[in-house]
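> dropping a prediction and its sequence here:
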Amino acid sequence: MTTPQRLEQGDTAPAFTLDDQDGNAVSLADFAGRRVIVYFYPAAATPGCTTQACDFRDNLNAFAGEGFAVVGISPDAPAKLQKFAAAEGLTFPLLSDADHAVAEAYGAWGEKKNYGKTYEGLIRSTVVVGRDGTVELAQYNVRATGHVAKLRRDLGLD
């Protein structure tokens, strides 16, 4: 099992380019000069991931008003992400990281335990990237429910 190398405040955020739910390439560089919330979730259309995505959706205007973009990343294929976005009215990019290389670079892939079993998988995580491309905040093993409200508090938006 691998132990992920977690990002910390001040680290340079790893560059990435991934396909979104519509098959368009989206890069971290596309957000240069803006603050971006990059959140990693295990699987589209599951209860926890739906709750978290809808919380981001419901707070999207507030985040945008404070200068933040939101991007979700999971190992799901673009077709599954497209169905998820349509079903839940998600208007921010959902990116497909099928080989989990970006999740690994961000420290969001590693050992997990569930029902007594240990395996490797996606660790629900959020990284806030500043205008200059450095990490402002990195949170790992976050809970799906209540995470967006906590993130808003941690960013001083409430």
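Looks like it arrived, so ask away.
> only C-alpha atoms for contact and neighbour calcs from this point on.
Will do.
> wait, what's in contact with the closest residue to Y140 other than its chain neighbours?
Among residues not flanking Y140 along the chain, S125 sits closest, at 4.4 Å (C-alpha to C-alpha, 6 or more residues apart in numbering). Under the criterion of C-alpha atoms under 8 Å, 6 or more residues apart in numbering, the neighbours of S125 are 39-41, 108, 138-142.
> just flag the most distant two among the residues you listed.
For those, with distances taken as C-alpha to C-alpha, the pair at the greatest spread is Y41 and A138 (14.3 Å).
> who has more neighbours, those two?
Between Y41 and A138, Y41 has the larger neighbour count (other C-alpha atoms under 10 Å), namely 25 against 20.
> look up which helix or strand the residue nearest the centre of the chain falls in, please.
Central residue of the chain (C-alpha atoms, centre = their mean): Y39, 1.4 Å from the mean position. Using DSSP states H and E, Y39 maps to strand 35-40.
> next, the one to line up against it:
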Amino acid sequence: MKLKIGDKAPLLNQLDSDGNEVNSTKLLGSKIVLYFYPKDDTPGCTAQACNLNDNLELLQNKGYKVIGVSIDSNEKHTKFKKKYNLNFSLLSDSNLDLVNAYGVWVEKSMYGRTYMGTARTTFLINEEGIITDIIEKVDTKNHSNQIH
């Protein structure tokens, strides 16, 4: 099932890489930038994370909390956050629950080989837990400019 604008966002309930609980119920009342990305410490994913981090205060002033999700382990997330001084939550989805719930676990192809992976996608979620925008064509170097 593909999510669309106006849908209720699937629930989050897990610990981030810092051991903090990320729970949809506790996030009600805040706007969320929930971004899914393929892999820690790769050029595109690093550019995206650093752009969001560099503009975090601006996003927070608009009322957003930023949460990144990949299938990497929390250990990899911790190293990634430390290396780039990232100041927002990263969630490990190694069991594929979130990527499947949000419909971003897709067939990809590279050099003629097909494989399953995470489609770089950002969901903007309002204070009531409703998806208000879905950004599928992410500009990794200027991603914060795509968030309104």
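Thanks, I have it. For clarity, every value in this text was computed on a predicted model and none was experimentally measured.
> overall similarity of the pair, as a TM-score.
Remark: TM-score between the superposed chains equals 0.93 [TM-score structural alignment, normalised by the length of structure 2]; 148 aligned residues with a C-alpha RMSD of 1.3 Å.
> what's the strand holding Y39 of structure 1 packed up against?
Using 3 or more C-alpha pairs under 8 Å, 6 or more residues apart in numbering; DSSP states H and E, the elements in contact with strand 35-40 of structure 1 are strand 68-74, strand 125-129.
> distance to C54 of structure 1 added to these, as TSV?
Shown next, in TSV, are those (distance: least, C-alpha to C-alpha, whole Å):
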stretch	distance to C54 of structure 1
strand 68-74	11
strand 125-129	15
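> structure 2: helices as residue ranges?
24-27, 43-54, 56-61, 74-84, 97-101 (DSSP state H).
> and among those helices, the most buried is which?
helix 43-54 (a mean of 19; mean count of other C-alpha atoms under 10 Å).
> so where is that one in structure 1?
Taken onto structure 1 by TM-score structural alignment, helix 43-54 of structure 2 occupies residues 47-58 there.
> mean per-residue distance, the matching stretch versus structure 2.
Averaged over the aligned pairs, stretch 47-58 of structure 1 sits 0.5 Å from structure 2 after superposition, using mean C-alpha distance after the TM-score superposition for structure 1.
> from the chain's centroid, how far away is that stretch?
With C-alpha atoms, centre = their mean, to the nearest Å as the basis, stretch 47-58 of structure 1 stands 11 Å off its chain's centre.
> tell me which residues of stretch 138-146 of structure 2 are tucked away?
Neighbour-count burial for stretch 138-146 of structure 2, counted by 16 or more other C-alpha atoms under 10 Å, picks out 138, 140-141, 143-144.
> ugh, wrong one, I meant stretch 6-18 of structure 2
9, 12, 15-17.
> from K8 of structure 2, how far off is the residue sitting furthest away from the middle of structure 2?
What lies farthest from the middle of structure 2 is G112; by C-alpha atoms, centre = their mean that is 27.5 Å. For G112 of structure 2, the distance to K8 of structure 2 (C-alpha to C-alpha, to the nearest Å) stands at 36 Å.
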